[in-house]
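Visitor: Predicted model follows, preceded by the sequence.
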Amino acid sequence: MKQHILSAIRLTIVTLIFFSGVYTLVILGIAQLFPNHGKGEIIEQNGKRYYTNIGQSFTDDKYFNSRPSAVGYNAAGSGGSNKGPSNEEYLGVVQARIDTFLLHNPGVQKADIPVELVTASGSGLDPDISEKAALVQVKRIAKLRNLPEQKLQQLVKEHIEGPLLGLFGPTKINVLKLNLALENLR
C-alpha cells in the first residue's frame, strides 16, 4: 500500500511539472511562430485597436449584431451562464432577446432567427456568427444606411471564413471585421 501511495505522489508531481511547466512552454514557443506571437489578431482602424478574436457589443441598429454575451463581453471574466434550456429564468432571457430582435427587424419571422443571435456562447466572447445570422440582419441595415440589400449581401459573402484547414468547424463571419468593412462601404 505504501508503495502505491508513493507512486501516486511521484506521478502527481511529474504530471504537475509537465503540464504547468513543460507543456506551457511548448505552447508558448509554438505561439511565437505565428503573427502577433499568440496575442490574437489586432486590427487598427481610425486610430483604434480592435482584437478580432474577442466578441464585441454592437447594439446600434445600423450594425450587424454580435452573439449575446453572458459576461458582457468582458474578456477577463470569460464564461457562460450555466443555465440549461429548462431553466425558467434562462428561457425568459432568450424570449426577451427574441422579442427585441423581432422589434428591431420587422418582417423577420421568429422561426427565421438563427439561434446564435439569441443565445450566448459557452465563453461569452464568441466573435463570430453564421452567414444566416448576418443575412437575416441585412434588410434592417440596408434601410437604416440607405444602401441596396444586394450590396450588403455581397459584403456578407466577402467576409465568410471557411472551416479551419478546410475541415474543422463551420463557416463563420467575424462580426467586428464585417462591421468595420460596413463603416468603409460607400
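Guide: Received, thanks.
Visitor: When you work out contacts or count neighbours from here on, use the C-alpha atoms and nothing else.
Guide: Fine.
Visitor: Quick check: closest non-adjacent residue to the residue nearest the centre of the chain.
Guide: Against the mean C-alpha coordinate of the chain, by CA atoms, centre = their mean, the closest residue is Asp126 at 1.6 Å. Closest residue in space to Asp126, ignoring its immediate chain neighbours: Gly55 at 5.0 Å, by CA to CA, 6 or more residues apart in numbering.
Visitor: Isn't Val71 up against Gly124?
Guide: Yes - in this structure, Val71 is within contact of Gly124 by CA atoms under 8 Å, at 5.7 Å.
Visitor: between these two, who's got more neighbours?
Guide: Per other CA atoms under 10 Å, whichever of Val71 and Gly124 has more neighbours is Gly124, with 24 against 17.
Visitor: what about the more buried one, which SS state?
Guide: coil (DSSP: H, G, I helix; E, B strand; the rest coil).
Visitor: quick one: the helices in the protein?
Guide: 2-17, 23-31, 88-104, 131-135, 138-145, 149-158, 175-184 (DSSP state H).
Visitor: winner for burial among these?
Guide: helix 131-135 (a mean of 19; mean count of other CA atoms under 10 Å).
Visitor: Against which helices or strands is that one packed?
Guide: For helix 131-135, the elements it packs on are helix 149-158, strand 172-174, judged by 3 or more CA pairs under 8 Å, 6 or more residues apart in numbering; DSSP states H and E.
Visitor: try it against this one:
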Amino acid sequence: MGRSIYRCIVLTGLLFIILGGVYPLFVTLAGNIFFPTERNGGIIYKDNIAVGAKLIGQNFSSAKYFHGRPSAAGEKGYDGLSSSPSNLASTNIKLYENIKSEIQKTLKENPEIKISDIPNDLVSSSGSGLDPHISLQAALLQVPRVAQARKMSEDKLKTLINSLLEKPALGFIGEENVNVLLLNIRVDEVKNEE
C-alpha cells in the first residue's frame, strides 16, 4: 500500500510539472514565435493609446466610418467578456425582428442602395458576436456614405479597401474580407494626410 501511495504522489508531481509548467511554457513560446501580433489580442495603438483590437469587432455608428457586423455579445453588444451568438433559432420572431431592424438601419444610412444589395453580414451577427471583419461587398456598399461624410473620392476609398483586403485562408477557406477597425484607422490617416 505504501508503494501505491508513493507512485500516486510521484505521478501527480510529474503531471503537475508537465501540465502545469512545461506545456503552458511551450504554448506561450510557440504563440510568441508563430503569432506575435495575435498573442496579446492584436491590440492596436495610436499615439500610445489603445484604440481597439484587431481580433474583436467594435461598434462604429458615425456616418464617416465603415460599420461592422451587428453584435449579440453582451447586453449592448460588442462586449469582449461576453462573446456569444444570439442563440435564436431561424424560426424565432426576435431573430426576424433583429434582422428587419438592421435592414431598415442599413437602408436609412445608405439611401442609394436597394434591399437586395445588402449582404448577410451587415444584418446578422456572427457566431462569436465579435467578428471584426466584413465582406468586400459590405465594405463597398458603404463607400458612398463614407465618401460623402468625409468629402473624399469614392475611388480613393475603394483603393483603401482593396489594399486592406484579406484573402481566404490557404487560398480557399472562407471569403475575401476587410477588418473594419484597420480600415477606419487607415481612412482617418488618409484624411489627415490631405
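Guide: Nice, I can see it. As the structure is a prediction and not an experimental result, all values here were calculated from the model.
Visitor: Can you pull the TM-score for these?
Guide: The TM-score (TM-score structural alignment, normalised by the length of structure 1) is 0.83; 170 aligned residues with a CA RMSD of 2.2 Å.
Visitor: returning to what we had before: what number of residues are in the vicinity of the residue nearest to Asp126 of structure 1?
Guide: Neighbours of Gly55 of structure 1 (other CA under 10 Å): 24.
Visitor: In contact with it: list those residues for me.
Guide: Each residue near Gly55 of structure 1 by CA atoms under 8 Å, 6 or more residues apart in numbering is listed here: Ser66, Arg67, Tyr73, Gly124, Leu125, Asp126, Pro127, Asp128, Val175, Leu176.
Visitor: mind redoing it with 10 Å?
Guide: Residues near Gly55 of structure 1 by CA atoms under 10 Å, 6 or more residues apart in numbering: 66-69, 72-75, 123-128, 174-176.
Visitor: Same question for Ile103 of structure 2.
Guide: Residues near Ile103 of structure 2 by CA under 10 Å, 6+ apart: Glu97, Glu109, Ile115, Ile118, Pro119, Asn120, Leu122, Val123, Ser124.
Visitor: Run through the residues that contact Gly52 of structure 2.
Guide: Gly41, Gly42, Ile43, Ile44, Tyr45, Lys46, Gln58, Leu181, Leu182.
Visitor: In strands only, show me those residues.
Guide: Among these, DSSP state E puts Ile43, Ile44, Tyr45, Lys46 in strands.
Visitor: Just name the closest of the residues you listed to Ser90 of structure 2, please.
Guide: Ile43 (34.4 Å; CA to CA).
Visitor: Quick check: closest non-adjacent residue to the closest one.
Guide: Distances taken as CA to CA, 6+ apart place Ala53 nearest to Ile43 of structure 2, at 4.2 Å, with adjacent residues excluded.
Visitor: Leu122 of structure 2 now?
Guide: Nearest in space to Leu122 of structure 2, with sequence neighbours left out and distances taken as CA to CA, 6+ apart, is Arg69 at 5.1 Å.
Visitor: Alignment lookup: the one you found to structure 1.
Guide: Counting by TM-score structural alignment, Arg69 of structure 2 corresponds to Arg67 in structure 1.
Visitor: Could you report the separation of that match from Glu131 of structure 1?
Guide: Using CA to CA, to the nearest Å, Arg67 of structure 1 is found at 13 Å from Glu131 of structure 1.
Visitor: and the closest residue to Pro68 of structure 1 other than its chain neighbours, how many neighbours?
Guide: Once flanking residues are discounted, Pro68 of structure 1 sits nearest to Ala120: 4.7 Å by CA to CA, 6+ apart. Ala120 of structure 1: 21 surrounding residues under other CA under 10 Å.
Visitor: any shared contact partners between Val71 and Gly124 of structure 1?
Guide: Each of Gly77, Ser78, Gly79, Gly80, Ser81 lies in contact with both Val71 of structure 1 and Gly124 under the rule CA under 10 Å, 6+ apart.
Visitor: Tell me the residue in structure 2 aligned with the second one.
Guide: By TM-score structural alignment, Ser78 of structure 1 lines up with Ser83 in structure 2.
Visitor: Could you check how many residues crowd around its match?
Guide: 19.
Visitor: Asn74 of structure 1 now?
Guide: When neighbours are defined as other CA under 10 Å, Asn74 of structure 1 has 15 of them.
Visitor: ok, now Pro148 of structure 1?
Guide: By the criterion of other CA under 10 Å, Pro148 of structure 1 has 13 neighbours.
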